[in-house]
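>>> Quick one, fold the following:
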Amino acid sequence: MNDASKKSLSESVAAKGAPISEAAAGAILTVDLGAVRENYRRLKARLGGVNCAGVVKADGYGLGGAQVAAALAAEGCAIFFVAHLAEGMLLRQALGSRPAIYVLNGINPGGEGEAFEAQLGAVINSAGQLAAWRAAALRAGHKLKAAIQVDSGMSRLGMAAAEVEAVTADPQGFDGIDVTFVMSHLARADEPEHPANEQQRLEFERLREMLPKAPASLANSSGIFLGQPFHYDLARPGAALYGINPTPAEPNPMLPVVRLQSKVIQTRMLEAGAGVGYGHIFRTAAPLAAATISLGYGDGWHRRASAAAFFDGVRLPFLGRVSMDSIVLDISALPPDRLKAGDLVELIGPSQTVDQVAGQAGTIGYEILTSLGHRFHRRYVSG
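Now for the predicted structure:
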């Protein structure tokens, strides 16, 4: 193999999202697009006649933005939200010209032309972004679509009250802007009894009254479950589409979407007193059957999520620390020789949900999904 071929192979293997065969991968990530579609249907049912978008930022929460968006589009979703201009451009290539795609973080200075070429709508979060988008519309010679975001109490993105008052006082403030939505974002929607939710809703009502008349959007995944007063004209679910529980204090109303399985590399018998893994934080008290699997923090598996894998429904605890590319399991609960090299153990799936893994790691399901790496063989199934 010459140097050019070696470089080409290296770039191909390293490329984010490059397909990896099942034989070449150490682990398999299965994404159930049928479950994504069913979750969208369930959210739509709760919304009644209210329109429902799909949030597919961060490459579809790490599961494949193009694949997830195509499944949602097949279910009738016609409005999508991403975080960055680059994500929007890639999604436009994947979906074609029909769906509306909005960039939640707004358009970076200098990116207006690329956004216009990709037919992307901007989410306007500041007077500066509004002025830049207005200038882009003037250059384009026609109106450009935009959603105006107001800060109703999260203090993250969106125009604060003083800024809303300032831009609405300018008679030319919205020249060239086709305001398609006025929106905001809830900070504590997963806490349905918290008064901050109603406080934000009332502030949202107050601010949107100052702006050009347009459909309103407030509810995220958990916000949909706060009830009709929060639904307005458009809901913007993200996490719930991917099987993360939008109602943490109650049973999950969503279907699971993800299954993560890792291959066994080898099995062995450990003698009493054997130290396992970096730092020997675990030592065997008696002889113990162990297996090493091909998964680690290099694949996005959090070191703090040191709990267990499953095989035939049997829990196999982790031994010692999670390494970059491997984890050691206690397989003494299995019959001798039941587990062998090449078998698959489950890390996320029927025996252990993404929310449970997140709890073990002291984080949230969002971070677990978006951390999952690109060394996996990815399977997309429809049910």
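>>> Only C-alpha atoms from now on, for both contacts and neighbour counts.
Noted.
>>> The chain: helices as residue ranges?
Using DSSP state H, the helices assigned to the chain run over residues 3-14, 33-47, 57-61, 65-74, 85-95, 112-117, 127-140, 161-169, 195-208, 221-224, 354-361, 365-371.
>>> longest strand of the protein?
strand 258-270 (DSSP state E).
>>> Which elements pack onto that one?
With contacts defined as 3 or more CA pairs under 8 Å, 6 or more residues apart in numbering; DSSP states H and E, the secondary structure elements packing on strand 258-270 are strand 27-32, strand 288-293, strand 344-348.
>>> wait, which of those is closest to residue 211?
Judged by CA to CA, the one of the helices and strands packed on strand 258-270 that comes nearest to residue 211 is strand 27-32, at 40.6 Å.
>>> quick one more, to check against the first:
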Amino acid sequence: MTDLPPLGHGGRLTIDLAALRANWRRLSHEAQCPETAAVIKADAYGCGIAEAGPALWREGCWTFFVAHLSEGVRARAALPEAAIYVLNGFPPGSAPAYRESDLRPVLGSIEEVAEWAAANRAEGTTRPAALHVDTGMNRLGLSVAEGLALAGDPVVAQAGIDLLMSHLVSAEVEHDPLTDHQAAEFARVRAAYPGIRASLANSSGDFLASCRADLARPGYALYGGNPRPGHDNPMRPVVRLEATILQVREVAAGETAGYNARWTASGPRRLATLSLGYADGFPRASTGRGEAVVGGVRCPFVGNVSMDLIILDVTGAPAEAAVRGAPATLIGDGLDLDTVGRHAGTIGYEILTGLGRRYARVYRD
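As a prediction, this is how the structure comes out:
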């Protein structure tokens, strides 16, 4: 039997750091770039910056990306020697905070470039930064025209631009013409910045020759998500989520279960209640579609997913496995992140990054 969550916790989240490192090696091989970084935003996609970052560093990953300045500060504490880029722009007046933690902003506008360059001049140093040129996402970044016009301007050197990057829109969609368009646009901009490293490939882009550059920056696939939907997942699973069965009961035909009586037993059924719910980051939208594995058998959710509880129909599970105190697996044993995401009407990314802090977290390497 799988280890039970410690007393006081309804769920146990096991994070396999060896699998994380193996995934980084696999993605490095696929990307065929001189360097492969790691995206550790959203608390390393729910796996923990303080644990995932050093594990990847030990494997040979020297460059990391986060979303927010606060994440960068946490990453710096765990990775004192790494290059750490902050993706979500450069808020006005934030240069001192970036410099205090030796973080590199990803600059996405002419104003941001000018402000970072001014901070460098004022300090008498050239702290590095990345330049983000938008090639189709229309979220952050200079336009291609702006990026081309900026090339050769002295402010580029003053801002310490040491990385040119863009963000792929739909690299996971096979043969999407937009990916080819983005790669071509990025190549135009890249040619205007000779001698500056470039980065385009995300997790899915690592598998596309057209997206190769100097630095790959995978995220989701590092943590076990499938970078090639429609194909077998080449990545090793990193997270496993289990919850304790609190109670098992027999119900007769016609009885209901859960809030609003949304489920009605079609015949005699055996139900098990799990100590886990949407307050733990497991989506309420999984109601009626989610599953958990008990004794090797997939058992469907019945009734609404509650804040702290989920009800399973364990009629088909072995009687000795569906008992009070036994574990049920919600991620793992064939229920991968992408499957769990589909059951919730969302994507594996949301499942992974939404995993709550109430679980007992166990790290294995």
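>>> picking up where we left off before, would you list the helices and strands packed on strand 258-270 of the first structure in CSV and tack on mean neighbour count and distance to residue 120 of the first structure?
Conversion of these to CSV gives the following (neighbours: other CA atoms under 10 Å; distance: least, CA to CA, whole Å):
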stretch, mean neighbour count, distance to residue 120 of the first structure
strand 27-32, 23, 27
strand 288-293, 21, 43
strand 344-348, 23, 35
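>>> Quick check: which of the helices of the first structure is buried the most?
Neighbour counts averaged per stretch over the helices of the first structure are highest for helix 221-224, at a mean of 25; criterion: mean count of other CA atoms under 10 Å.
>>> Would you agree residue 163 of the first structure is in contact with residue 129?
No - Residue 163 of the first structure lies out of contact with residue 129 (CA atoms under 8 Å); the separation is 11.9 Å.
>>> ok, residue 239 of the first structure - contacts?
Contact analysis of residue 239 of the first structure by CA atoms under 8 Å, 6 or more residues apart in numbering lists 61, 221, 245, 246, 366.
>>> Tell me which residue of the second structure matches up with it.
In the superposition onto the second structure, residue 239 of the first structure corresponds to residue 220 when matched by TM-score structural alignment.
>>> just residue 260 of the first structure next, same as before
Applying TM-score structural alignment, one finds that residue 260 of the first structure aligns to residue 241 in the second structure.
>>> Run a quick neighbour tally on its match.
Using other CA atoms under 10 Å as the criterion, residue 241 of the second structure is surrounded by 23 other residues.
>>> Contact partners for it?
Contacts were defined as CA under 8 Å, 6+ apart; by that measure residue 241 of the second structure touches 11, 12, 13, 14, 329, 330, 331, 332.
>>> Excluding covalently adjacent residues, which one is nearest to the alignment partner in the first structure of the fifth one?
In the first structure, the position corresponding to residue 329 of the second structure is occupied by residue 346, as judged by TM-score structural alignment. Of all residues not flanking residue 346 of the first structure in the chain, residue 261 sits nearest, at 4.4 Å (CA to CA, 6 or more residues apart in numbering).
>>> Could you do residue 380 of the first structure as well?
Counting by CA to CA, 6+ apart, residue 380 of the first structure lies nearest to residue 31, which is 5.0 Å off, once chain neighbours are set aside.
>>> That neighbour pairs with which position in the second structure?
With TM-score structural alignment as the criterion, the equivalent of residue 31 of the first structure in the second structure is residue 15.
>>> Test my guess that that match contacts residue 236.
No - under the criterion of CA under 8 Å, residue 15 of the second structure is not in contact with residue 236, lying 11.6 Å apart.
>>> if I look at the residue positioned nearest the centre of the first structure, how far off is residue 314 of the first structure?
Most central residue of the first structure, judged by C-alpha distance to the mean C-alpha position with CA atoms, centre = their mean, is residue 61 at 2.0 Å. Counting by CA to CA, to the nearest Å, the gap from residue 61 of the first structure to residue 314 of the first structure is 29 Å.
>>> follow-up on the earlier one: tell me, how many residues neighbour the residue nearest to residue 346 of the first structure?
Under the criterion other CA under 10 Å, the count of neighbours that residue 261 of the first structure has is 25.
>>> and it, what is it in contact with?
Residues in contact with residue 261 of the first structure (CA under 8 Å, 6+ apart) are 27, 28, 29, 344, 345, 346, 347, 348.
>>> again with residue 246 of the second structure
Taking CA under 8 Å, 6+ apart, we find residue 246 of the second structure in contact with 272, 273, 274, 275, 324, 325.
>>> cutoff 6 Å now
Neighbouring residues of residue 246 of the second structure by CA atoms under 6 Å, 6 or more residues apart in numbering: 273, 274, 324.
>>> pretty sure the second one is touching residue 248, no?
No - Residue 274 of the second structure is not in contact with residue 248 according to CA atoms under 6 Å; the separation is 9.5 Å.
>>> And residue 43 of the second structure, what's its match in the first structure?
Structural alignment (TM-score structural alignment) places residue 43 of the second structure against residue 59 in the first structure.
>>> Spatially nearest residue to that match (excluding sequence neighbours)?
Once chain neighbours are set aside, the closest to residue 59 of the first structure by CA to CA, 6+ apart is residue 65, at 4.2 Å.
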